[in-house]
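coordinates for the following, if possible.
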Amino acid sequence: MEFIIVLILLLLWFFVAERVVRKILKVEKGSLEGTPGAKINAWSQGITIFLSLLIIPFAAEDWWEGMMFFWLVYLTSFSFVEAFLQWKYIPETREHLATLVMYPLGLGMLLGIGLLLF
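Okay, here's the model as predicted:
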């Protein structure tokens, strides 16, 4: 029960942090839909998930460590590919700045959840 409460608080914190980051950086909400980057983004997400899942058995002896490693690799790959595509195809929204600032916050949340589980 405590874990659920902490998880809800972390997700709420992440949501509020994103709103604050967007307000401070004056970043508009943007989408890659309708740009050539949408197709590239879909393919890159699929490839990232596939490669990350292949890494799990070799990442660690413990299943939880493997899952943490999976999410670390996935979050890092996804965030930087997404930020690059946003920078390239929708630079006027400055969405890439929000993605890059939210990456360390998401990573901290992932590590916090990992610490709660171990």
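
hey, let's count contacts and neighbours off CA atoms from now on
OK.

for Ser77, which non-adjacent residue is closest in space?
Thr48 (6.8 Å; CA to CA, 6 or more residues apart in numbering).

what's that neighbour in contact with, if anything?
With contact taken as CA atoms under 8 Å, 6 or more residues apart in numbering, Thr48 is in contact with Tyr74, Ser77, Phe78.

so can I have CSV of those showing distance to Trp13 and secondary structure?
What follows is the contacts of Thr48, written out as CSV (distance: CA to CA, whole Å; DSSP: H, G, I helix; E, B strand; the rest coil):
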residue, distance to Trp13, secondary structure
Tyr74, 21, helix
Ser77, 23, helix
Phe78, 21, helix
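
of the residues you listed, just say which sits nearest to Asn41.
Phe78 (9.1 Å; CA to CA).

another sequence for comparison is provided below:
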Amino acid sequence: MKFVAFFIGLLILLFVVEKVTNKILGVERKKVSETSGKNLDFWGRGIILVIFLSTLWFVITNNSDILTKFYWMTYLALLIGFQVIMEFIFIKESKQYISTTLLLILCLVVMYNIDNFPFLDLIL
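Sure thing, here's the model as predicted:
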């Protein structure tokens, strides 16, 4: 139950950080798929997904918690980092990429420190 509460709290924190950052910067959210970078965004995300799905087997068979954590952190960093780059190139005038970068940093910090949460021992 504590894990569910933590997960919901984390989602609320991410939502609030995004809304506050967008309000401070005066950003109106747009999708990259609504710009001329639609095909590049689609293919880039697809290539990242295929690469990580093909390397997932090596992570699963290794049975290392640290390797698994860094695998998912790398995937998250590449996927959201790609989104930041696409927003910077195609939606540059709205500064939406700044709020996405802050969300990426926050997510990576939480994922890196996930081992330090005391209730995870009770779940696993």
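
rewinding a little: next, the buried residues of the strand or helix carrying the residue nearest to Ser77 of the first structure.
Element membership for Thr48 of the first structure (DSSP states H and E) is helix 36-59. Under the neighbour-count criterion of 16 or more other CA atoms under 10 Å, helix 36-59 of the first structure has Gly37, Ala38, Asn41, Ser44, Gln45, Thr48, Ile49, Ser52, Leu53, Ile55, Ile56, Ala59 buried.

is it true that the second one touches Ser44?
Yep, that's Ala38 of the first structure we're talking about. No. Ala38 of the first structure is beyond contact range of Ser44, at 9.8 Å (criterion: CA atoms under 8 Å).

before we move on, the earlier item: next, the mean deviation of the helix holding Thr48 of the first structure compared to the second structure.
Helix 36-59 of the first structure, aligned to the second structure and superposed, deviates on average by 1.8 Å (mean CA distance after the TM-score superposition for the first structure).

and the helices in the second structure?
2-25, 38-62, 65-90, 96-112, 120-123 (DSSP state H).

tally of neighbours for Val16 of the first structure?
12 (other CA atoms under 10 Å).

how near is it to Asp62 of the first structure?
33 Å (CA to CA, to the nearest Å).

now swap in Lys88 of the first structure and tell me
Applying CA to CA to Lys88 of the first structure and Asp62 of the first structure gives a distance of 39 Å.

same question, Ile24 of the first structure
Distance of Ile24 of the first structure to Asp62 of the first structure, given as CA to CA: 41 Å.

same thing with Gly37 of the first structure?
Noted for Gly37 of the first structure: a distance of 37 Å to Asp62 of the first structure, by CA to CA.

again with Leu111 of the first structure
Leu111 of the first structure is 16 Å from Asp62 of the first structure, by CA to CA.

between the two, who's got more neighbours?
Leu111 (15 against 10).

which residue in the second structure lines up with that one?
With TM-score structural alignment defining the correspondence, Leu111 of the first structure maps onto Tyr112 in the second structure.

contact partners for that match?
Going by CA under 8 Å, 6+ apart, Tyr112 of the second structure touches Lys69, Phe70, Met73.

now do the helix holding Thr48 of the first structure and helix 63-89, the angle between them.
160 degrees (axes from the mean of the first three to the mean of the last three CA atoms, to 10 degrees).

could I get the contacting residues of the most centrally placed residue in the first structure?
The centre of the first structure sits closest to Leu75, judged by CA atoms, centre = their mean, with a distance of 4.3 Å. Each residue near Leu75 of the first structure by CA under 8 Å, 6+ apart is listed here: Tyr103, Leu107.
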